[in-house]
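Chemist: sequence and predicted structure, then a few things I'm wondering about:
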Amino acid sequence: MVRTIWENRRHPLYAFRILRKGVCDGCALGVAGFKDWTMDGVHLCTTRLNLLQVNTMDALDPRKLAVVDSLRELDGTALRKLGRLPYPMIRRRGDLGFRRISWDEALDLAAERIRAAKVTRASQASAGPDRFAFFLTARGITNETYYVAQKVARFLGTNNVDNAARICHAPSTGALKRAIGVAATTCDYRDVIESDLTVLFGADVANAQPVFMKYLYLAKKRGGKVAVVNPYREPGLERYWVPSNAESAMFGTMITDEFFPVNVGGDIAFLNGVLKVLIEENGVDDDFVTRHTDGWPELKAELAAQSIDDLARWSGSSAEDFRRFARMYAEAKSAVLVWSMGITQHVCGTDNVAAIINLALARGNVGRPGAGLMPIRGHSGVQGGAEMGCYATVLPGGVPIEAESAAALRAQYGFGIGAERGLSAAEMVEAGGRGELDVLWSVGGNFLDTLPEPAAVQQALERVPLRIHQDIIVSSQMLIDPSDAVLLLPATTRYEQ
């Protein structure tokens, strides 16, 4: 708290006003001011305090961007401390750094290049993707911004518009939609508090979603248990200091009851091993499975063909761990299964999520109090991106892009809407690497830090003739050398809009 006060000392009243009336800039918990809507009490997590400075920091000294080589050694925290981007800046090929330009110059350049990209696309002899794309981050973006961005992209004639959900919970969206018909969590934090068992798969909530720890603490106080399935034993999930509770804040609270190690990529084998044990030990809710699911006989047959020893070897766990988890799970009257990036950011991410869903359905842990499926998100605003249609594969309302839905939106908007899906975030980068993208407009985000193979990402972005980075602060991807030009545009915070 002392550090937060010091960091925001130049504008203390504004900072306090944000805390008192604003939302959390970090997590996706719907709070208003200090009030925690999940339970009686205060919401004031460390992530929220750490990000408060983004709203109160002074403008960046433009001379610090005059030579970018010296900035490439700085990490994200150090770059953020440089200050807010105050006005448009440009760096041309061969320039050492950025120089200030007017808004008219910046917008004219963007419009000129997008128009040229449309002409190039129209003149192509064969069908191909549009040659410009838009990407929006998830942290701090409002629903209104998402909505306008996707509408502008489609007005310009492209479905190449995507947001950060693509590289976090897109696999969850696909698996949940296919399995239960709705691409969303089936429960909320109150169910975690009421649950007999909360299982964390590939989720370091202590660091990524610290407010969640308060609800785990309350669940523990009620007698609930916490199990963790992860390659790494996260220290924050062992003992955590909940700041809103005096006893926990002083002495810490033991959070994890049982830890189950798995190999990276071993989650499906682990989940199948547990499910196999549940079947063998009559731990399946047969009535629920019969009445509410299909495909169960086929799944049983597939599991029967997999040996426990093979599953243990593939998972990096053991047959004894399968049994220990299965018995803990079967004894719980209700369970919430939680997962995050450790599950989704794999080539088999959708299958990972499907295996978790199978485990929940096998015990009927969907659609009742204290139970459910919870893909936990990390950024405020990320859910709104898909709902507003800021997605390469869906239109507003989460409607898939098809001929019928495109025609309906065309009638509403009054201009043409493409019926073909656009480029996803990763596909945008790949298209840039192949020389198939002329303009990339990125509102926040940082492909260099979030996508795998940063060297390949850098090489791909270096080939895009015009990169437009619209953000509050400097990020490492802005410092990648331009193919022709890199344009920096300042952005507003959600409280300035």
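Modeler: Now that the structure is in, tell me what you want to look at.
Chemist: when you work out contacts or count neighbours from here on, use the C-alpha atoms and nothing else.
Modeler: Will do.
Chemist: ok, and what's touching the helix or strand hosting Leu448?
Modeler: Per DSSP states H and E, Leu448 falls inside helix 447-450. Helix 447-450 is contacted from outside by 454, 457-458, 476-477, using CA atoms under 8 Å, 6 or more residues apart in numbering.
Chemist: kindly report the same for stretch 427-442.
Modeler: Contacts for stretch 427-442 (CA under 8 Å, 6+ apart): 113-114, 117, 129-137, 160, 457, 459-470.
Chemist: before we go on, here's another structure to hold up against the first:
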Amino acid sequence: MAGLASTLGNGTMTNDLVEFATDTDVFLLIGTNTSECHPIIAMQMQRGLERGAKMIVVDPKRTDMAKKADIFLQIPVGSNIKTLNTMMNVIISENLQDTEFIEKYAEGFEYLKEAVKDFTPERFERETGVKKELITEAARMYAKAGSAAICYTMGITQFSDGTSNVFSLSNLAIITGNLGKKGAGVNPLRGQNNVQGSCDMGALPNVIPAGAVNSAYAQEQARKVWHFELNPVPGFKLTYAPDKMDSGELKVLYVYGENPVMSDPWTEHFVHATHHLDCFIVQDLFFTESAQKADVVLPAAGWGEKDGTFINTSR
């Protein structure tokens, strides 16, 4: 969610998923196999398609959603930024951007224009094998839509450049004015149950439920509700953990409901770094790959065995 928090100010869907059925004119799905991973959301999209909405799917695999798409860009793995930059190149070259929206709400458009100028459809075809006419048509379809919704999942975020992928998605939505209206936006479909709820509750190194730890509002709420001064310096993120373990700064790692041995961007580095820990604890429902490396494995309670709240991906 770092990408959205940096570009749009909040790491969550900009729109409600029910709008997909009623208001979206064009869907841009990238790195998401929605019908299999998010069937309820796919149902809303299907209703939108039956209403007459169009769909663009960007994926290395011919997924079920790709079979429903009006345009399917079957790109090589790792070509996400190249694809999005090419779409922006077409949009800017053909003057399809929303100039009024950009002038009112955006910053740095000239820098973006310069950054994408070399990402031509011809270059895209040479480097990906996808026809230039297809990427051009996709860019036009997205830019000309009344309301175009971008949906993505971990298919583009679980990369070493995952944050940059999300930056590009945000830029695409911004230059076409697809923010702040029904059926549009940039919409991450969260990867596991209640991930959005966990983030909203502050289970991140840089936020509490009131917002970013270094914001004046969060500082005030911590004093008011919790009666203590909140440290304004964010903690380090999971991706920094291997280096912290290697250096000896991190001596004990407690992993709960996570499998970093498989899901960390650099799995070999993570596994090697765990050897430098004094103690590695894993608490999980299953004996995961991470649990197999742990010094201590603790049981966990499933969702039906405890009290709590669930917050879905669109809150």
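Modeler: That came through fine. Given the structure is predicted, the values throughout are model-derived calculations rather than measurements.
Chemist: could I get the TM-score for this pair?
Modeler: Here the TM-score for the pair of chains, by TM-score structural alignment, normalised by the length of the second structure, is 0.84; 306 aligned residues with a CA RMSD of 2.7 Å.
Chemist: list the buried ones in the helix holding Leu448 of the first structure?
Modeler: Applying a neighbour-count criterion of 16 or more other CA atoms under 10 Å, one finds 447-448 buried in helix 447-450 of the first structure.
Chemist: what helices or strands is the helix or strand just after that helix leaning on?
Modeler: Later in the chain than helix 447-450 of the first structure, the nearest helix or strand by DSSP H and E is helix 454-461. Counting by 3 or more CA pairs under 8 Å, 6 or more residues apart in numbering; DSSP states H and E, the packing neighbours recorded for helix 454-461 of the first structure are helix 425-433, helix 447-450.
Chemist: Provide the aligned range in the second structure for the helix or strand following the longest one.
Modeler: Scanning forward in sequence from helix 425-433 of the first structure by DSSP H and E, the next helix or strand is strand 439-443. Under the alignment (TM-score structural alignment), strand 439-443 of the first structure falls on residues 252-256 in the second structure.
Chemist: same check, this time on stretch 147-165 of the first structure
Modeler: By TM-score structural alignment, stretch 147-165 of the first structure lines up with nothing in the second structure.
Chemist: what does stretch 336-343 of the first structure give?
Modeler: Counting by TM-score structural alignment, stretch 336-343 of the first structure corresponds to 149-156 in the second structure.
Chemist: and Tyr152 of the second structure, how far is that from Ser170 of the second structure?
Modeler: 11 Å (CA to CA, to the nearest Å).
Chemist: before we move on, back to that, got the helices and strands packed on helix 454-461 of the first structure as JSON lines, with distance to Ser315 of the first structure columns?
Modeler: JSON lines is the format used below for these (distance: least, CA to CA, whole Å):
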{"stretch": "helix 425-433", "distance to Ser315 of the first structure": "28"}
{"stretch": "helix 447-450", "distance to Ser315 of the first structure": "26"}
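Chemist: so for Thr56 of the first structure, which of the ones you listed sits nearest?
Modeler: helix 447-450 (24.6 Å; CA to CA).
Chemist: what about Asp70 of the second structure, neighbour count?
Modeler: Neighbourhood size, Asp70 of the second structure [other CA atoms under 10 Å]: 15.
Chemist: apart from its chain neighbours, what residue comes closest to the aligned partner of it in the first structure?
Modeler: When the first structure is aligned by TM-score structural alignment, Asp70 of the second structure is paired with Asp257. Closest residue to Asp257 of the first structure apart from its sequence neighbours, by CA to CA, 6 or more residues apart in numbering: Val226 at 5.3 Å.
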